[in-house]
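> Kindly return the folded structure for what I paste below:
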Amino acid sequence: MLFNSLHFLVFFPIVVGLYFSLPPRWRNPLLLIASYYFYMSWRPEYALLLLATTLIDYYSGYRMSQLPDKARRRPYLWLSLASNLGTLFVFKYFNFFRDSALQLAQALHLPTAAVPTVSLLLPVGVSFYTFQSVGYIIDVYQGKLEGERNFGRFALFVAFFPQLVAGPIERGGHMLPQFRRTHSFDYARVVSGLRLMAWGLFKKVVVADRLALLVNPIFNNPHQHPEGPLLLLATLAFTFQIYGDFSGYTDLARGTARILGFDFNLNFRQPYFSASVPGFWRRWHISLSSWFRDYLYIPLGGSRVRPTRAYFNLFVVFLVSGLWHGANWTFVVWGALHGAYLVLSTWARPWREQLAQATGLAAHPALRRGVGGLITFALVAYAWIFFRANSLSDALYITKQLPQGWGHLNGREIGQLLLEFSQHYRPELLAAVLGIGLMMGVEYFGIHRSLQAWWSHRPPAWRWSGYVALTLLIVYLGIFNNTQFIYFQF
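Okay, the predicted model is just below:
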């Protein structure tokens, strides 16, 4: 079931109505039933894997909370890690590692055994709910969190439908207390949640899905579009498409939860206005970045070790982050690129300061942020090529062709090329440019002021005019073909 589907438009109001009508003791069971129905609407058998993860991790956390020291808790930690990471390996990575090992053996002229492939569909959202459950188990093991004794409450923590399939990846210490409280109907919260959902839907169906009409033909057949200008246009379009798609999902998830009385952590904070790559990762997919920081980077030693080891730790984290996104070498290269960006950014910090002093940028902070922002945006957009490309060969072809077609084309020929393209995709281009402008304008404004708080204090005529305008934009410019969210594949 997709947030941008008629199915959800019927499902969610029914859940809200029943939730606030039932006595408090029946509300969590209702949400648990609704969450499993939501998940089973893709494939009912997916729910068996979700239930197995829940049972094993509930038992592991419950048993660990009864034991006083880490040594006696450790077998249950390993039970949980083995089941969760084993599930990910079998369903997501087995064929990838199998094929890679066979290709390496063939390249080295080594004998190969007949290893069968695993013909299993990747359960939607498996990377998200397993990481959320693993984070809970590690917190219990370390004594940061008491193991949840109520099975239904823990099952709801793992399966809560607003963030089940694409995050944010929540922590047990943040969500479990919310499931213990009684949430009354709050008109202001409902309005705020609906506003957030509308904004997320706009980013998805007007910005992301419109841009997909430009991006997909080029990235799916890059060899048919060897012109550098068109490949650059597609790369920039995908840069905004993935942000509109993923942050749009997060807004829909946060708005859905807010209506029911729950708060999710912020997952995006104007990432494309970052002045550095480290700043970008403090603003993009915050729940995943903080997960890797707390459960991988710090256990590896973090920055408390010698610089070369700290650089290694940083690079490994982003390499694993790339692999988390997908079983394809394109994602590994994407993660490696960002790992290299961060290592170089950390290593070159003293030279950057000297350069800023020498060029006079240090005396103009706004100009320095602007230059840093443009460089960061270019680096991030370049890395997105590997994220979006269907294969490593396609990604390398696009990067090779990007500089082509500029030297022998004069300004008029480049303009003619883009004009022909725009005439073919005119509705998509016009809608996309309008959507990107509105999305980024609102995002920029949100940096300097709490937009929701500011909007809540506008006169009713202003607010309702804005609601009507946003609704009309969604209705007339949105793509309503049940397009799946990009991060559902992870």
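
> contacts, neighbours, all on C-alpha from now
Fine.

> which parts of the helix or strand harbouring residue 239 are buried?
Assigned by DSSP states H and E, residue 239 belongs to helix 228-260. Buried residues in helix 228-260, defined by neighbour count with 16 or more other CA atoms under 10 Å: 228-232, 234-260.

> go on, stretch 32-49?
Neighbour count says stretch 32-49 has 32, 33, 34, 35, 36, 37, 38, 39, 46, 47 buried, by 16+ other CA under 10 Å.

> helices or strands up against the helix holding residue 239?
For helix 228-260, the contact count by 3 or more CA pairs under 8 Å, 6 or more residues apart in numbering; DSSP states H and E identifies helix 6-21, helix 187-202, helix 209-220, helix 365-388, helix 392-401, helix 411-424 as packing neighbours.

> among the ones you listed, which is nearest residue 465?
helix 187-202 (13.1 Å; CA to CA).

> Measure how that closest one sits relative to helix 209-220, angle-wise.
Angle, helix 187-202 to helix 209-220, by axes from the mean of the first three to the mean of the last three CA atoms, to 10 degrees: 30 degrees.

> any chance of the helices and strands packed on helix 228-260 in CSV, plus distance to residue 118 and mean neighbour count?
Converted to CSV, these look like this (distance: least, CA to CA, whole Å; neighbours: other CA atoms under 10 Å):
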stretch, distance to residue 118, mean neighbour count
helix 6-21, 32, 14
helix 187-202, 36, 20
helix 209-220, 26, 21
helix 365-388, 24, 18
helix 392-401, 22, 18
helix 411-424, 42, 13
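
> Nearest to residue 350 among these would be which one?
helix 365-388 (15.2 Å).

> so the closest one versus helix 209-220, what angle?
Using the same axes, to 10 degrees, helix 365-388 lies at 60 degrees relative to helix 209-220.

> and helix 365-388, how far from the chain's centre?
In this view, helix 365-388 has its centroid 18 Å away from the chain centroid, taken as CA atoms, centre = their mean, to the nearest Å.

> Give me the packing partners of that helix, helices and strands only.
Checking 3+ CA pairs under 8 Å, 6+ apart, helix 365-388 ends up next to helix 228-260, helix 277-281, helix 329-347, helix 392-401.

> Next, the second sequence, to be compared with the first:
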Amino acid sequence: MVFSSLIFLYAFLPLCIIATRLVRTVKAQNLILLAFSLLFYAWGEPVWVFLMIGTALGAWLISLFIDRCRSKAAARNWLILAVVFCLSSLVVFKYSGFIFATINDLIGTSLPEHTFSLPIGISFYTFQILTYVIDLYRGETKVQKKFYNFLLYASLFPQLIAGPIVRYSDIDEQISERRVSFEETAQGIGRFLAGLAKKVLIANHAAEIVTLTLDSTRFASLDGLEAWIGILAYSIQIYFDFSGYSDMAIGLGHMFGFRLKENFKHPYVARSVTDFWRRWHISLSTFFRDYVYIPLGGNRLGLKRQILNMFIVWSLTGLWHGAAWNFVLWGIYFFVLLAMEKLFLLRWLEKLPAIFGHVYTWMSFILGWVFFKMESMSDIGTLLQRMFQVRSDFVTNRGVVLLQNHIVFIVIAFVFAMPLLPWLRSKKPVQRLMKDLKSKEPLFGISSSIAYLAILFFCTMSLVASGFNPFLYFRF
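Modelled structure (predicted):
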């Protein structure tokens, strides 16, 4: 089930809200949320819900042994078992075919290249479960002795499929005790609808442009202008698709009393690649920093070791996104840029006018999306050739027509990717206007409700017309 579906909007979510409001105790609310979360996950392929429950159960049982250990060495052994146990299913279902294919290519063997259908959200919930057992071993969180509460943490439907990756220590008190006010529910509805609009009204339209260009049967014959329009559209699609999902997840969390951390902070205004990755998919960057980079030595060791640690982190980051060489190349591409910035480039950028940093960063992530989007080395080479090879047919009538049809949308979409609302809220006239509106409580409430209903109406009409529209990050 996806957030941007009619069954979720008009059946699942209302029923879940009503059911949790009809009971008074947090325990009853947790059990209801757990039941709805398992139903949410099992909606498409019910069999994979047992894999998730099994992974959570195994990790939870091991966590009980870690908590009882009197020596650090014994606890470390249980931790290793937990990590191997959790990662084993991820390796089998996501990476086994890639591993065997790579071995066959390297040494000429004929190992069977079994490919499994990828359990949805497995990368997210596996990492989330790992944060719990690792933090417990480190003494940074308390053991959860009730399995249904731990399973709720692992399967909570607002962030189950595509994050943000939530550390148990950030949410354990909210699982045990929380209250949901009317104001928080209203705030959650607003945030959810903002994310829904991002996904349905912007990301889905950008996906149509991507289909016309990068996913079309005539991809190999695109002119240069069409190639640039296609990759710009993909830059729009992936940002509004993923940040829209994160907004919906955070909004849903508010509706049920959970405060999930921000996962995006307007990454397209970054002035360096380092800054970009502090703003994009923050929970994943934080995971690799806290659980891979720092344990490897982080910035405490010499510069050569820091660069090596960065290479390991970004190779793993690429592989986390997918078992394919284009994702490995994507990770190494960003490693090279980040290493250059660490060595010298960041100091250069700080001395230049801000516009140079913005242009450099824009070009960097746009090129990065080429590696991320195109699944084969030949397609990556073809797209880069179309984008940068100066030829007489770089601009054709097809490209001009495509630009005329979509230039307004592309410009508006990139404008909406900017931090307009925070900028407006910082202006005193806007602050005074909002204060005056809020003082007129009935009018403000009615106008907000009308705005919410309008967004829901337009999104519903778009969903009815377009049909199924999965999120891009579901496949990770």
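
> After superposition, what's the TM-score, could you say?
For this chain pair, the superposition-based TM-score is 0.91 by TM-score structural alignment, normalised by the length of structure 2; 462 aligned residues with a CA RMSD of 2.4 Å.

> rewinding a little: tabulate the helices and strands packed on helix 228-260 of structure 1 in CSV, adding columns for distance to residue 166 of structure 1.
What follows is these, written out as CSV (distance: least, CA to CA, whole Å):
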stretch, distance to residue 166 of structure 1
helix 6-21, 16
helix 187-202, 14
helix 209-220, 17
helix 365-388, 17
helix 392-401, 25
helix 411-424, 33
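
> Tell me the spacing between the aligned partner of residue 88 of structure 2 in structure 1 and residue 74 of structure 1.
Aligned by TM-score structural alignment, residue 88 of structure 2 pairs with residue 86 of structure 1. As judged by CA to CA, to the nearest Å, residue 86 of structure 1 and residue 74 of structure 1 stand 17 Å apart.

> Also residue 213 of structure 1?
50 Å.

> Residue 336 of structure 1 too?
Using CA to CA, residue 336 of structure 1 is found at 32 Å from residue 74 of structure 1.

> Same question for residue 245 of structure 1.
39 Å.

> Residue 418 of structure 1 now?
From residue 418 of structure 1 to residue 74 of structure 1 the distance is 60 Å (CA to CA).

> for residue 17 of structure 1, same thing?
44 Å.

> next one: residue 464 of structure 1
Residue 464 of structure 1 is 56 Å from residue 74 of structure 1, by CA to CA.

> and what of residue 294 of structure 1?
Applying CA to CA to residue 294 of structure 1 and residue 74 of structure 1 gives a distance of 18 Å.

> now do residue 233 of structure 1
Relative to residue 74 of structure 1, residue 233 of structure 1 is positioned 52 Å away (CA to CA).

> Can you find the partner of residue 337 of structure 2 in structure 1?
Under the alignment (TM-score structural alignment), residue 337 of structure 2 maps onto residue 341 of structure 1.

> What of residue 360 of structure 2?
So, by TM-score structural alignment, residue 360 of structure 2 is matched to residue 375.

> Residue 198 of structure 2 now?
For residue 198 of structure 2, the residue aligned by TM-score structural alignment is residue 203.

> That match: neighbour count?
Neighbourhood size, residue 203 of structure 1 [other CA atoms under 10 Å]: 31.

> repeat for residue 460 of structure 1
If you count neighbours by other CA under 10 Å, residue 460 of structure 1 ends up with 11.

> Confirm for me that residue 318 of structure 1 is in contact with residue 343.
No. Applying CA atoms under 8 Å as the test, residue 318 of structure 1 and residue 343 come out as separate, 10.4 Å apart.

> and those two? which has more neighbours close in?
When residue 318 of structure 1 and residue 343 are compared for neighbours, residue 318 comes out ahead with 24 against 20, by other CA under 10 Å.

> which ones are touching the more buried one?
Residue 318 of structure 1 makes contact with 335, 336, 338, 339, according to CA atoms under 8 Å, 6 or more residues apart in numbering.

> Residue 323 of structure 2 now?
Going by CA under 8 Å, 6+ apart, the list of residues near residue 323 of structure 2 reads 94, 95, 98.

> Which ones among those lie within helices?
In helices, defined here by DSSP state H, the members of the contacts of residue 323 of structure 2 are residue 98.

> Residue 231 of structure 1 corresponds to which position in structure 2?
With TM-score structural alignment as the criterion, residue 231 of structure 1 pairs with residue 227.

> Check the gap between the spatially closest residue to its match that is not a sequence neighbour and residue 379 of structure 2 for me.
Excluding the flanking residues, the one nearest residue 227 of structure 2 by CA to CA, 6 or more residues apart in numbering is residue 387, at 5.8 Å. With the distance defined as CA to CA, residue 387 of structure 2 ends up 12 Å from residue 379 of structure 2.

> Equivalent analysis for residue 52 of structure 2, please.
Residue 52 of structure 2 is 35 Å from residue 379 of structure 2, by CA to CA.

> Residue 182 of structure 2 now?
51 Å.

> what about the strand or helix carrying residue 434 of structure 2, distance to the chain center?
Per DSSP H and E, residue 434 of structure 2 falls inside helix 428-439. The chain centre lies 34 Å from the centre of helix 428-439 of structure 2; the measure is CA atoms, centre = their mean.

> swap in stretch 81-93 of structure 2?
Offset of stretch 81-93 of structure 2 from its chain centre (CA atoms, centre = their mean): 21 Å.

> Go ahead and name everything in contact with that stretch.
55, 58-59, 62, 115-119, 122-123, 126, 129-130, 133.

> Out of the helices and strands packed on helix 228-260 of structure 1, flag the one nearest residue 431 of structure 1.
Using CA to CA, these put helix 209-220 closest to residue 431 of structure 1, at 7.1 Å.

> other SSEs contacting that closest one?
helix 228-260, helix 426-448.
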